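*Asks:* sequence plus predicted model, see below.
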Amino acid sequence: MTCFGEVKRAGATLATACEGTAPERSDMSDRRRCVPSFIAAAFLLLGVAASAAPAELPLIEAIRLGDLPRAERLVAGGTDVNLPQGDGATALHWAAHRDHLDAARLLLGAGARVDAADDHGVTALALAVLNASLPMVELLIDGGADPNLARVTGVTPLMTAARVGNVDVVRRLLAAGADPTAAESLRGQTALMWALAENHTAAASVLLETGGGATTRSTNGFTPLLFAAQQGNTEVARLLLAAGASVHESAPDGIGGDTNARVLFREDTDASALLVAIDSGHAEMALFLIERGADPNHAGAGRAPLHAAVQRQMPDVVRALLAAGAAPDARLEERLPFVSRRITQANGLTPKTEGSTPFLLAASFGDVEIMRILVEEGGADPFLTTVDNTTSLMVAAGADYVEGQDKYGFRSYPAYYETLQRRAFEAVKYCLELGLDLNAVNDDGQTPLHGAVYMGGTLIAPYLVEEGAEMDVINGRGQTPWMIAAQGEYRAGSFYRHEETGEALAALGADTTIGFDLGVDWRKIVEEEQEAAAQPQR
């Protein structure tokens, strides 16, 4: 599915309905934001139907309404069959759009220009292809239609056919001389790329067999193999590799990063086909590429395939990567792509993700299965920290938890909260089994117990205290765990308080007399006191 170009005016809808390019990104989270082009055509034309064919264009009106007898009378009376409406569309355009073969024959027989184009360069053939109408396509080609006549954006009928996926139409266009290597001008994508982006295996196979270009790159560097990886199409991936594509192909990383999940290409990055497959959620494709020799340690996008496999909950891929030689302690250099939208704690204490190992990510996600695979099968070091000395135990307990969002970046709801708690609890227990420090402190003064009160509830925080966690450690905002739970704080744009957690900590002996949250001034106050203490006594 793809999004479309801007609409010039109402009469331009016949053209605009065929527009768009394929998303080039590691994941496919923007698919829900786009509409198939043939659906767009239907809705857009409904909006123009009342005004596109005024009284002075009776032939177009007759064709639009499917009134063939009237059209025949008008043609017999000498009406100009090539007289266009305001945007350049002719009666033949409407006949093709309505898939009215008899009307098209009538018009062609009366001298209609078969390659007449509207203001956007759209021809009747382009509309017939959009309808996947092989009879209309054949009629127009037999009438002399040029299969390579492109729209102003460089989009050819073959590209549209590839997107629609009708393999018979694709074959007919190729037989008529359509160029399979032509690229549109917006992103430099070919018909093969469009077929792959829509997962039309048969159309892609035919295009590949007829010289579609197995190694062609789009303007952004995407190749057909990267599109196949994005869609999880192993069948076409095999054909591409046999045709000369390399399993090591890569392109600048394109990930969703904000609320609108925009594509953010970073030219200084390099995402491999393996990473694209994993980011897109295709474990089978990832396993296929690993088996074919894909580099398990390629980290040109700031994250290794192992990081992505942990994020996408793919234990089998994690095992395969480790077996292929993936470094179990690869460090995260860039933040992970967000699956839906990015929300942070926004309290000045959000742990840094740079330096995260796959094990630390698995601990954050509460994925004990993958945690065990990494340590017990891959030899991962569970004691490695992020650049701000955040430990796996801290994030397992909830140091990076944001209310209303699960650890994978999806929105979460109350019904899922208990599951999050249970997963986190099991991850905490495993970290303690491995010997992680229960009272470790990161650069912001956060401990595992501080993280537990972000998560809330009465499961994790009391357990940590029972295991020996110090309850009254003050973090960089001047907060003890009890203060965060009982007094609350602003996080992620809202005020949160976990009274039940605060009551549990108080019952276990937390100091409730320390005072109120000193907020962002805490560090300044501490520094001033330290400076005063360091001054020589008079």
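*Replies:* That came in fine, so what should we check first? These numbers were taken from a predicted model, which means no experiment stands behind them.

*Asks:* C-alpha from now on. contacts and neighbour counts both.
*Replies:* Will do.

*Asks:* which SS state does residue 255 fall under?
*Replies:* In terms of secondary structure, residue 255 is strand; the call rests on DSSP: H, G, I helix; E, B strand; the rest coil.

*Asks:* that one reaches residue 265, doesn't it?
*Replies:* Yes: at 7.1 Å, residue 255 counts as touching residue 265 under the criterion of Cα atoms under 8 Å.

*Asks:* settle it for me: which of those two has more neighbours?
*Replies:* More neighbours surround residue 255 than the other of residue 255 and residue 265, with 24 against 16 (other Cα atoms under 10 Å).

*Asks:* flag every buried residue along the lengthiest helix in the chain.
*Replies:* Ordering each helix of the chain by length in residues (DSSP state H) puts helix 414-433 first. Neighbour-count burial for helix 414-433 flags 417, 420-421, 423-431 (criterion: 16 or more other Cα atoms under 10 Å).

*Asks:* output the contacting helices and strands for the helix or strand just after it.
*Replies:* On the C-terminal side of helix 414-433, the nearest following helix or strand under DSSP states H and E is helix 448-455. Other helices and strands packing on helix 448-455, by 3 or more Cα pairs under 8 Å, 6 or more residues apart in numbering; DSSP states H and E, are helix 392-397, helix 460-466, helix 481-487.

*Asks:* helix 448-455 vs helix 414-433, what angle?
*Replies:* Between helix 448-455 and helix 414-433, the angle comes out at 170 degrees (axes from the mean of the first three to the mean of the last three Cα atoms, to 10 degrees).

*Asks:* got another, please set it beside the one above:
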Amino acid sequence: MDITHLETLIENDQLEEVVALLTQKPQLASQTTSHQISPVLLACYYKKLEIAKAIAEFVPELSLFDACAVGKFDDVTLLIFKNPATINSFSIDGFTPLGLACYFAHEDIARFLVLKGAEVNVASKNGYNVFPIHSAVAANNFNITKMLLDAGAYPNVCQKSGVAPLHSAAQLGNIELIILLLEHGAEVTLRMEGGKLPADLAADKGFNEIAEILMPED
């Protein structure tokens, strides 16, 4: 019941109540939630970063995945130093440390992991086939996307439903990201399941100028 209560507080963005509960029962911070992930990671997925950081303070030792998600650079460097082999491991929900750092837009951690040998072209192991570059583009983060591409990330990999990085960038309407991807060989002719091109997604969102730029030549 306690862990369910903590999950509800996280979901409802009740920071003070989370801290009060964990002050009484700090062991809850290290329990597995009903989603089969940690409370820290759950808060990160709910985009409640302040709550995630608060919960992290009650965890005796963060996992590498939680540290990457919440943005604890010092913890990440120490954990990799202690156990270098974990750098390309997978979390319980199927993501690599690099994938999590990219998704939650922690540029310093992503750069460190790549520097230390994190594989930039490894997909998630959870049926979604998400690569770090998908996560970086989904986070609308130019710097991380550029760093991944410079490190050899493939620009045309597709996650579930055939979504390539250019599809996501087009849907976001981020022209800088789009130009970056095109400069690194992203193909405007890739179609998602259902047949939509990046140009179609841009048009659907009202980014008509971007849609014109992305329209394949006849």
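*Replies:* Everything's here; your move. Values in this document were obtained by computation on a predicted structure and should not be read as measured data.

*Asks:* what's the TM-score here?
*Replies:* The TM-score (TM-score structural alignment, normalised by the length of the second structure) is 0.72; 199 aligned residues with a Cα RMSD of 3.9 Å.

*Asks:* so where in the second structure does the helix or strand where residue 318 of the first structure lies end up aligned?
*Replies:* With the criterion set as DSSP H and E, the secondary-structure element containing residue 318 of the first structure is helix 315-323. Equivalent residues of helix 315-323 of the first structure are lacking entirely in the second structure, counting by TM-score structural alignment.

*Asks:* output the contacting helices and strands for that helix.
*Replies:* Helix 315-323 of the first structure is packed against helix 283-291, helix 305-311, helix 368-372, with contacts defined by 3+ Cα pairs under 8 Å, 6+ apart.

*Asks:* which residues in the second structure does the helix or strand just after that helix align to?
*Replies:* Scanning the chain past helix 315-323 of the first structure towards its C-terminal end, the next helix or strand to appear is helix 358-365 (assignment: DSSP H and E). The counterpart of helix 358-365 of the first structure in the second structure, using TM-score structural alignment, is absent.

*Asks:* for helix 358-365 of the first structure, packing partners?
*Replies:* Here helix 358-365 of the first structure is seen to pack against helix 305-311, helix 368-372, helix 392-397, helix 414-433 when contacts are counted using 3+ Cα pairs under 8 Å, 6+ apart.

*Asks:* of all these, which lies closest to residue 246 of the first structure?
*Replies:* Each of those was scored for nearness to residue 246 of the first structure using Cα to Cα, and the closest is helix 305-311 (17.3 Å).

*Asks:* tell me how many other residues crowd residue 161 of the second structure.
*Replies:* Summarising burial for residue 161 of the second structure: neighbours were counted as other Cα under 10 Å, giving 12.

*Asks:* tell me the counterpart of it in the first structure.
*Replies:* Aligned counterpart of residue 161 of the second structure in the first structure: residue 220 (TM-score structural alignment).

*Asks:* quick one: its match and residue 424 of the first structure, what's the gap?
*Replies:* Taken as Cα to Cα, to the nearest Å, the spacing of residue 220 of the first structure relative to residue 424 of the first structure amounts to 40 Å.

*Asks:* and for residue 371 of the first structure?
*Replies:* From residue 371 of the first structure across to residue 424 of the first structure, the span is 12 Å (Cα to Cα).

*Asks:* contact partners of stretch 12-19 of the second structure?
*Replies:* Residues outside stretch 12-19 of the second structure that contact it (Cα atoms under 8 Å, 6 or more residues apart in numbering) are 6, 9-10, 48, 50-51, 54-55.

*Asks:* just those residues: which are in helices?
*Replies:* Judged by DSSP H, the contacts of stretch 12-19 of the second structure include 6, 9-10, 50-51, 54-55 as members of helices.

*Asks:* list the contacts of residue 95 of the first structure.
*Replies:* Under the contact definition (Cα under 8 Å, 6+ apart), the residues listed for residue 95 of the first structure are 63-64, 101, 103-104, 124.

*Asks:* can you put those in TSV and add neighbour count and secondary structure?
*Replies:* Conversion of these to TSV gives the following (neighbours: other Cα atoms under 10 Å; DSSP: H, G, I helix; E, B strand; the rest coil):
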residue	neighbour count	secondary structure
63	28	helix
64	22	helix
101	17	helix
103	24	helix
104	25	helix
124	30	helix
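
*Asks:* can you redo these as TSV with distance to residue 213 of the first structure?
*Replies:* As requested, these are arranged in TSV below (distance: Cα to Cα, whole Å):
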residue	distance to residue 213 of the first structure
63	40
64	39
101	34
103	38
104	34
124	27
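
*Asks:* what is the nearest of those to residue 364 of the first structure?
*Replies:* Nearest to residue 364 of the first structure among the contacts of residue 95 of the first structure: residue 124, at 55.6 Å, using Cα to Cα.
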